[in-house]
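Undergrad: What would the 3D arrangement of this be:
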Amino acid sequence: MIHAEGLAYSYRARRIGGTPVPAVHEVSLDVARAEVVAFLGPNGAGKSTTFRMLTGAVRPSAGRARVAGHELPRQARAVRRRIGCVGQSSGTSPDSTVVEELVTQGRLYGLGRGASRRRAAELLADFELTGVERRQTKTLSAGQRRRLDVALALVHGPDVLFLDEPTAGIDPHARAHLWAHIELLRREHGTTVLLSTHYLDEADGVADRVYVIDRGRVVAEGSPADLKATTARDPQVRLHVPPTSLQAAMAHVLATPDTSDAERSDEDVTFRYRRESSALPDVISALVHQQIPILSLHVEQPSLDDFFLGLTGRALREPELPARHDRGRRKSRLPGRKDRKA
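TA: Below is the predicted model of the structure:
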C-alpha cells in the first residue's frame, strides 16, 4: 500500500546563506494493506517531513514513493484522493458546527449534498459524535475535536490514513477511545494506518511495526516486541513488603546472583535481574522461605524508550531546542482543505 525508496528532503535556510539543509536522508519503507505502522522519534527527527512527502504536500529532493497505487510526486493529486490525513493541529473552522464540517468535507471530495449528509450521519455515529453534531467545533472537548478530525479524514473512504501525533494534548481516556475506533476501522475496512507519536505505549500497543527515525534517518525497524528484545537493559522489579521486612528483603536481593541496581526506599525494594537467569524466582523463593510477606510485585520490562536510548544514547522524549536555522519557521502541516483541489 505504501512503498518508498531513498526519500530525501532538504530546505534552504535563509539565515546561513541559502545552503541546503538536509531534513530527511534516504528513508525507505514498506507498509502493507491493513497494517498499522508507527514512526517513532524525537522532535525534529524528520517524521512530519516524511509524512508530508508521502502525502504529496512537498516534493522530495530525491527518491521515489508509491502510495495507494499512485506514484509520487507525479500523481500527487490522485494520491490525495486515496488518503486521509490528520495533522498535529485541527483544521476545523471554530464557528462551524460538527455536521457542517463533515458535510462540507464531503462536498469538497465531490459527493452530492444528499450523499454528504448520509456520510456525515454515518461518521457521527461511528465516532460517537451524534449528540454534539449541532455544536460549534470550538465548544468541543479535546477528545471530541480529535475524533472529529479523524472523521473528517475518513469522509471519502480513504485506503490509507496518515496520523501525525493524533493524540497529543488529549487525556488517556480519550486516547484509548480514539485508538479503539482506529482499530475497528482497520479490522472492518482494511484501512492502512501510518502514524507518528511520542507516546511509547501507543506505538507498543497499536502498531504492528515501528520505524525508528533519528536525525532524518531510519535507524531501526521491526515489531515493538522484536525491538525491545534487542535492548541490553535488564527488567526492573519493584518489590513491596512490610516496612519491618525491608532490610531483610534487601539483604536477600543483594545475596542473589545476577541481580543489580538494588535500592531500598521507605516502602519497597527495587532491583534489576538478568533476564536469562533464575534470579527473580530465587528472590521470591528466599522471601517465602523466610516468611516475608510479598504485598505486591511489579516487573517492568525494557521499553521502546530503553531501546532508543541504547541505540542513540538519548531518551526518546528528551526535550530538544530547535536548531538555529530552524527557529521561527512555521510548523509543517499535512494536506488540508486548501490542498484538496491541488
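
Undergrad: contacts and neighbour counts: CA atoms only from here.
TA: OK.

Undergrad: And the residue nearest to residue 72 when sequence neighbours are not counted, which helix or strand is it part of?
TA: Closest residue in space to residue 72, ignoring its immediate chain neighbours: residue 65 at 5.3 Å, by Cα to Cα, 6 or more residues apart in numbering. Assigned by DSSP states H and E, residue 65 belongs to strand 62-67.

Undergrad: compare with the first, here's sequence two:
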Amino acid sequence: MSEEEAMRPTPATVHVQGVSKRYGDRQAVDDVSLDIGRGEFFGLLGPNGAGKSTLVEIMEGLRRADTGSVALFGESPWPRNTALLPRIGIQTQSSAFFVRQTAREHLSTVAALYGAPREAAEAALDSVGLTGRRDVQVEKLSGGQRQRLAIASALVHGPELIFLDEPTAALDPQARRDLWDVLRSLKEQGRTIVHTTHHLDEAQELCDRIAILVDGRIVVTDSPHALVDASRAPSRLLLPLGRLDERKAADVAGVDRVTVQGGSLVLETRTTGRVLSALDRLVGLDGVQTRTPSLEDVYLDLTAGATQSPHTDRSIPETTPERRP
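TA: Predicted coordinates:
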C-alpha cells in the first residue's frame, strides 16, 4: 500500500445523516449524524431513554426515520433491503430463538437461512464458549447462555457489520472478559461493530470511538482515551482510614475534596504528583492507592441532569419492528 493510499480516509460502513424520530410528543432521536468506518469498533452510550436503541434500529432497517437518511455499505436499509441481510448481524436484548431445538440445531437453522455452511454453527458455538452446551435445548439454557447464543446467532453467517445491544448484560465477570476476547478477534478480522452498553469499562476497553447520546442528541464523539484525557475529572487517592486526619488531609496543597468511602479516606486532586509528595512526607505511601479519571467520570459529567425515561426505547408503543432470524 502506498503512503497516499494509507492516508486516504476509510469509507464509511455506516453513514447516518440528520436522522430524527418522534413518538407522540417525545423526540427519541434528534437530528443525529455520524459515520462509522470499516473495521471500526464504535460504541453508543447514554442513559435509558436517550435514544440509543431507536437509533440502532433505524440503522438496522427495523424502524423508519421520520427525517434523515441511513446508508450501510452505501445502500439504504429501509425499506427492508434483502441484499444487505447477509452482510449484517444483529443481536438484541430480546432475541427470538427456536426454543425446542438444541443450541446446535438452532444455529444450524439460522446458518441455513443465510446460506452459510453447517459447520458454521459449530464455529459460532465455540466462539462464544457454548460448545459444551451444544446439545442442550435452548429453553433449558440459562439467561447468560441464551445471551451468548444470541451473539452466536448474529455471527454464524460471517457478517461484515455487527450490531450488538448490551451483549454482556447477563454475563458473569469471567464470561464478560471471555466475550471481550471474541469481540476483539472480530475486529481483528476487519469486521465493523456497533455496540451499545451501560458497562463503561467495557466501552473504554473495546471501542475505537464512542458517541454519547443525551435526550436524543449526540453530545460528543471521540475515542475513550481522548475524552478522558481532555476531561477535568480529578484523580482520587485512597488512604486507609486512620492514617491521616480528614482536616489535615483537606489542608494538603492540591487537594480539592476529602470524603470517606468504602473504608478509605479519599482525596480528590488534579495535581496528583504534588499531593503524593506531600503524603509521602506526612504519612508515607504504603497502602495508598491511586484512581485516575475514567470514561465513567466523563460520562457522568456529560449526562448529569439528563432526562431519564422509566422505560427503554424498545418499550415505546409502536408496531413491533420486523425481526430477522
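
Undergrad: if we can go back for a sec, what do we get in the second structure for the residue nearest to residue 72 of the first structure?
TA: Alignment note (TM-score structural alignment): residue 65 of the first structure maps to residue 70 of the second structure.

Undergrad: Any figure for the gap between that match and residue 312 of the second structure?
TA: 22 Å (Cα to Cα, to the nearest Å).

Undergrad: quick one: which of those two has more around it?
TA: Taking other Cα atoms under 10 Å, residue 70 of the second structure and residue 312 do not tie; residue 70 has more neighbours (25 against 16).

Undergrad: mind listing what the more buried one touches?
TA: Going by Cα atoms under 8 Å, 6 or more residues apart in numbering, residue 70 of the second structure touches 14-17, 19, 58-59, 76-77.

Undergrad: Output those in JSON lines; the columns should cover distance to residue 197 of the second structure.
TA: Listed next are these as JSON lines, based on distance: Cα to Cα, whole Å:
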{"residue": "14", "distance to residue 197 of the second structure": "19"}
{"residue": "15", "distance to residue 197 of the second structure": "21"}
{"residue": "16", "distance to residue 197 of the second structure": "20"}
{"residue": "17", "distance to residue 197 of the second structure": "23"}
{"residue": "19", "distance to residue 197 of the second structure": "21"}
{"residue": "58", "distance to residue 197 of the second structure": "17"}
{"residue": "59", "distance to residue 197 of the second structure": "17"}
{"residue": "76", "distance to residue 197 of the second structure": "25"}
{"residue": "77", "distance to residue 197 of the second structure": "23"}
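
Undergrad: By neighbours, which of those wins?
TA: residue 59 (25 neighbours).

Undergrad: quick one: contacts for residue 197 of the first structure?
TA: 38-41, 164-167, 203.

Undergrad: Redo these as JSON lines? Include secondary structure.
TA: Converted to JSON lines, those look like this (DSSP: H, G, I helix; E, B strand; the rest coil):
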{"residue": "38", "secondary structure": "strand"}
{"residue": "39", "secondary structure": "strand"}
{"residue": "40", "secondary structure": "strand"}
{"residue": "41", "secondary structure": "coil"}
{"residue": "164", "secondary structure": "strand"}
{"residue": "165", "secondary structure": "coil"}
{"residue": "166", "secondary structure": "coil"}
{"residue": "167", "secondary structure": "coil"}
{"residue": "203", "secondary structure": "helix"}
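
Undergrad: which residues in the second structure form helices?
TA: Here the second structure has its helices, by DSSP state H, at 3-7, 52-60, 103-113, 119-127, 143-155, 173-188, 200-206, 224-230, 246-251, 272-282, 295-303.

Undergrad: between the ones you listed, which gets nearest to residue 289 of the second structure?
TA: Nearest of these to residue 289 of the second structure, taken as Cα to Cα: helix 272-282 at 10.2 Å.
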